[in-house]
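Engineer: heads up, no residue letters with this:
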């Protein structure tokens, strides 16, 4: 197996030497350059068979083992290729949810279009339903063969560039909040949809808000049964906290050279304190990758427990923050200047101030660290549930 993996590694490395985009960081200084780079790089990866190694084997480049996926992602990180931010939701969230919940007709319709470059976003969070996703209020009323949807979605990653949306809506207010949710597939070109980018303080527009006014969605574009949206949404979020974090962990490990470069550049290669901090960080990165590996192995074996994905997500978000904080500290005053961002650069770019600010998004997106800790405590450790109405101050509200 080691020999086979080494052969794969050399094959990926050779392919990247011939095909990896050059100078993309310098080029991606505006949204159009970012879009062009992302689309061309994804198309090249599809052609080369490296775009979706986590997909089933019947799809081009799919069927790769966990060990093979690690090798591919490690080599991409080593070559400093662009992260596929534009197709991130498409190849992970949308595809993985469709593979698990989609009918044969839905899979045959949507999956090939993802490989052709169709962009998806996620419509879960709302102004009053972020970490408490079950509190969402976007309504969908069934009228014959369509659902008529009204409401607003917030923090939709890459929503302003997307063609389709994974939409979680409320179809009933009876019973538990989770029981009234339904999962729909929305065409963002449909009548009544308005998409507005959200301008962020550091200069990016990574997110958008969606306004839905009497939008009609065919019943045939529902995943799962009506009222089963909560279960479908957990599959979507698990793909983010598991499969995607395998890639992100490999990229984080591959980006340690940026920390090493800072040490050498500042003449601190013999500083015991610095070496101690780097050693601790490297150990934490290895642990985060190992936890992601363990999660995926359990999922493949059918042994995944509720809360396993939360453990992966929490570990990665804390490790990413420590990585960017150490880079910011070692970089000194120069690293604290706010340099122009690289659109689509990810969170380990070496622009330490921007990376550090971006790292905090991972402690919130996909479920805050506090929510993940509650899930881990209650579902994995069997601890008592947090009392309803209990405040952070420790007193009943």
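Structural biologist: Right, received. Where do you want to start? On a predicted model such as this, the values are computed, not experimentally measured, just so you know. Residues are numbered from 1 along each chain as shown.
Engineer: Every contact and neighbour count from this point should use C-alpha atoms.
Structural biologist: Noted.
Engineer: who touches the helix or strand harbouring residue 25?
Structural biologist: Using DSSP states H and E, residue 25 sits within helix 24-27. With contact meaning CA atoms under 8 Å, 6 or more residues apart in numbering, helix 24-27 is reached by 33-34, 37, 82, 342-343, 345.
Engineer: Would you mind listing the buried residues in it?
Structural biologist: Neighbour counts over helix 24-27 (16 or more other CA atoms under 10 Å) mark 24-25 as buried.
Engineer: Stretch 364-378 now?
Structural biologist: Applying 16+ other CA under 10 Å to stretch 364-378 flags 364-369, 371-372, 374-378 as buried.
Engineer: Not counting sequence-adjacent ones, nearest residue to residue 124?
Structural biologist: The spatially closest residue to residue 124, leaving aside those adjacent along the chain, is residue 168, at 5.5 Å (CA to CA, 6 or more residues apart in numbering).
Engineer: Surely the one you found is in contact with residue 180?
Structural biologist: No: the pair residue 168 / residue 180 is not scored as a contact, 10.4 Å apart, by CA atoms under 8 Å.
Engineer: Need the overlap of contacts for those two.
Structural biologist: residue 229.
Engineer: Who has more neighbours out of these two?
Structural biologist: Per other CA atoms under 10 Å, whichever of residue 168 and residue 180 has more neighbours is residue 168, with 28 against 19.
Engineer: and that one, that's in a strand?
Structural biologist: Yes: assessed by DSSP: H, G, I helix; E, B strand; the rest coil, residue 168 belongs to a strand.
Engineer: tell me the contacts of it?
Structural biologist: With CA under 8 Å, 6+ apart, residue 168 has these contacts: 123-124, 138, 181-184, 229, 233.
Engineer: Turn these into CSV, including distance to residue 321, secondary structure and neighbour count.
Structural biologist: Putting the contacts of residue 168 into CSV (distance: CA to CA, whole Å; DSSP: H, G, I helix; E, B strand; the rest coil; neighbours: other CA atoms under 10 Å) gives the following:
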residue, distance to residue 321, secondary structure, neighbour count
123, 26, strand, 26
124, 25, coil, 24
138, 33, coil, 21
181, 33, strand, 30
182, 34, strand, 26
183, 32, strand, 26
184, 34, strand, 25
229, 32, helix, 24
233, 26, helix, 22
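Engineer: next up, a second structure to put side by side with the first:
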């Protein structure tokens, strides 16, 4: 088989650009800094990536860097992971969830209005989860009551990433009654500066406040800011949630692979490099990390060839969350007593920074975020293995506690 010179050229191009433009010693600058400094650094990094076309390779042709095939997008994300570049946490929802949803479901007017603003640095957040509606998203209670040419929104959202810095929100709310409940949801593009919106950061165990909760008190949204038809919100939301799959999983698994030397460095620091038990644990972990990378690669290749099956992404996501937990747990054990003390965390890093207490706590996010492990197992069993669905009501199954 002849080598793919185009792919090699792109890889070297991206690698060279990252070598020149990657913020120097960004980890040191982002360790222990406040959230305001982090937001400034994220904006600066976003503008560099956007200008080079590396922030939006997944957008259609005609947009900066857009129109690249998935195979080329994969190369860009692999090189970003290899360079240990900052993750664009501030703009993740903007670049993926918001942009891809608007591109697929938005009117021409909505595309012309919002997409250029994203490229200029407008920040979006996601208003899906609620205090009593996380994995069971269809049970959400936030109301959207139609009054003439406007909807009036009342309710609460939680776990909204970087909402305290966002300009707009992808909002899923209940606009009508339906059985099943998915049919009564509508989807809105909300200006967070609207009257009646309150945003409150959530303090986390790590000391970070990456998430926030949003409160809506008689907030008015024009009908033209609905995306999709009334009651069609569940279908739109599924597109939103699927927009990050593939490339994100490739980047995350590759980041974990390139972070394996951090465990080795910890072993050297603690005098454990010749410890048989720890070396055996590392030897068991390494093939699992490489297997996670291979699963992500295989999944993306199936997407490229059009052979993706329902549940394929869940396999990768579930496996990644389990291997990540093993990765950071080994780092904690190798770090000994010193790894039990929480240090200042690195904003913009992944879940494998080498700050083991923080990494360990953050690793649990991936058992929940983007669909809990239990939800992923249900998807795999029902959609991929075609096993019987769980009864909607446990009483119908004849089971008793």
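Structural biologist: Arrived safely. Note that the structure is predicted; figures quoted are calculated from it, not measured.
Engineer: Got a TM-score for the two of them?
Structural biologist: Here the TM-score for the pair of chains, by TM-score structural alignment, normalised by the length of the first structure, is 0.93; 395 aligned residues with a CA RMSD of 2.1 Å.
Engineer: quick one on the thing from earlier: quick one: average offset of the helix or strand that the helix holding residue 25 of the first structure is followed by versus the second structure, please.
Structural biologist: Downstream of helix 24-27 of the first structure, the first helix or strand assigned by DSSP H and E is helix 31-48. For helix 31-48 of the first structure, the mean distance to aligned residues of the second structure following superposition is 0.7 Å (mean CA distance after the TM-score superposition for the first structure).
Engineer: Check the gap between the residue of the first structure most remote from its centre and residue 172 of the first structure for me.
Structural biologist: Most distant from the centre of the first structure: residue 270, at 37.1 Å, with distances by CA atoms, centre = their mean. For residue 270 of the first structure, the distance to residue 172 of the first structure equals 63 Å [CA to CA, to the nearest Å].
Engineer: Translate residue 285 of the second structure into the numbering of the first structure.
Structural biologist: Per TM-score structural alignment, the equivalent position to residue 285 of the second structure in the first structure is residue 281.
Engineer: Alignment lookup: residue 137 of the second structure to the first structure.
Structural biologist: For residue 137 of the second structure, the aligned residue in the first structure is residue 133 (criterion: TM-score structural alignment).
Engineer: Wait, its match touches residue 127, no?
Structural biologist: No: using CA under 8 Å, residue 133 of the first structure is not in contact with residue 127; the gap is 10.6 Å.
Engineer: The two: which is more packed in?
Structural biologist: A direct count of neighbours by other CA under 10 Å for residue 133 of the first structure and residue 127 places residue 133 higher, at 19 against 12.
Engineer: quick one, what contacts the closest residue to the more buried one other than its chain neighbours?
Structural biologist: Distances taken as CA to CA, 6+ apart put residue 125 closest to residue 133 of the first structure, at 6.5 Å, once the chain neighbours are dropped. Counting by CA under 8 Å, 6+ apart, residue 125 of the first structure touches 131, 133, 136, 153-156.
Engineer: Those residues in strands, which ones?
Structural biologist: Cross-referencing those against strands under DSSP state E gives 153-156.
Engineer: which one of those residues is nearest residue 91 of the first structure?
Structural biologist: Closest to residue 91 of the first structure out of those is residue 156 (15.9 Å), distances taken as CA to CA.
Engineer: Give the equivalent position in the second structure for that closest one.
Structural biologist: In the second structure, the residue paired with residue 156 of the first structure according to TM-score structural alignment is residue 160.
Engineer: List the contacts of that match.
Structural biologist: Neighbouring residues of residue 160 of the second structure by CA under 8 Å, 6+ apart: 125-129, 211-214.
Engineer: From residue 349 of the first structure, how far off is residue 257 of the first structure?
Structural biologist: Residue 257 of the first structure is 11 Å from residue 349 of the first structure, where distance means CA to CA.
Engineer: out of the two, which sits in the busier spot?
Structural biologist: A direct count of neighbours by other CA under 10 Å for residue 257 of the first structure and residue 349 places residue 349 higher, at 17 against 12.
Engineer: Map that one across to the second structure for me.
Structural biologist: Under the alignment by TM-score structural alignment, residue 349 of the first structure pairs with residue 353 in the second structure.
Engineer: Wasn't that match part of a strand?
Structural biologist: No: according to three-state DSSP, residue 353 of the second structure belongs to no strand; its state is coil.
Engineer: now it: how far from residue 253 of the second structure?
Structural biologist: 14 Å.
Engineer: again, but for residue 6 of the second structure
Structural biologist: Residue 6 of the second structure is 24 Å from residue 253 of the second structure, by CA to CA.
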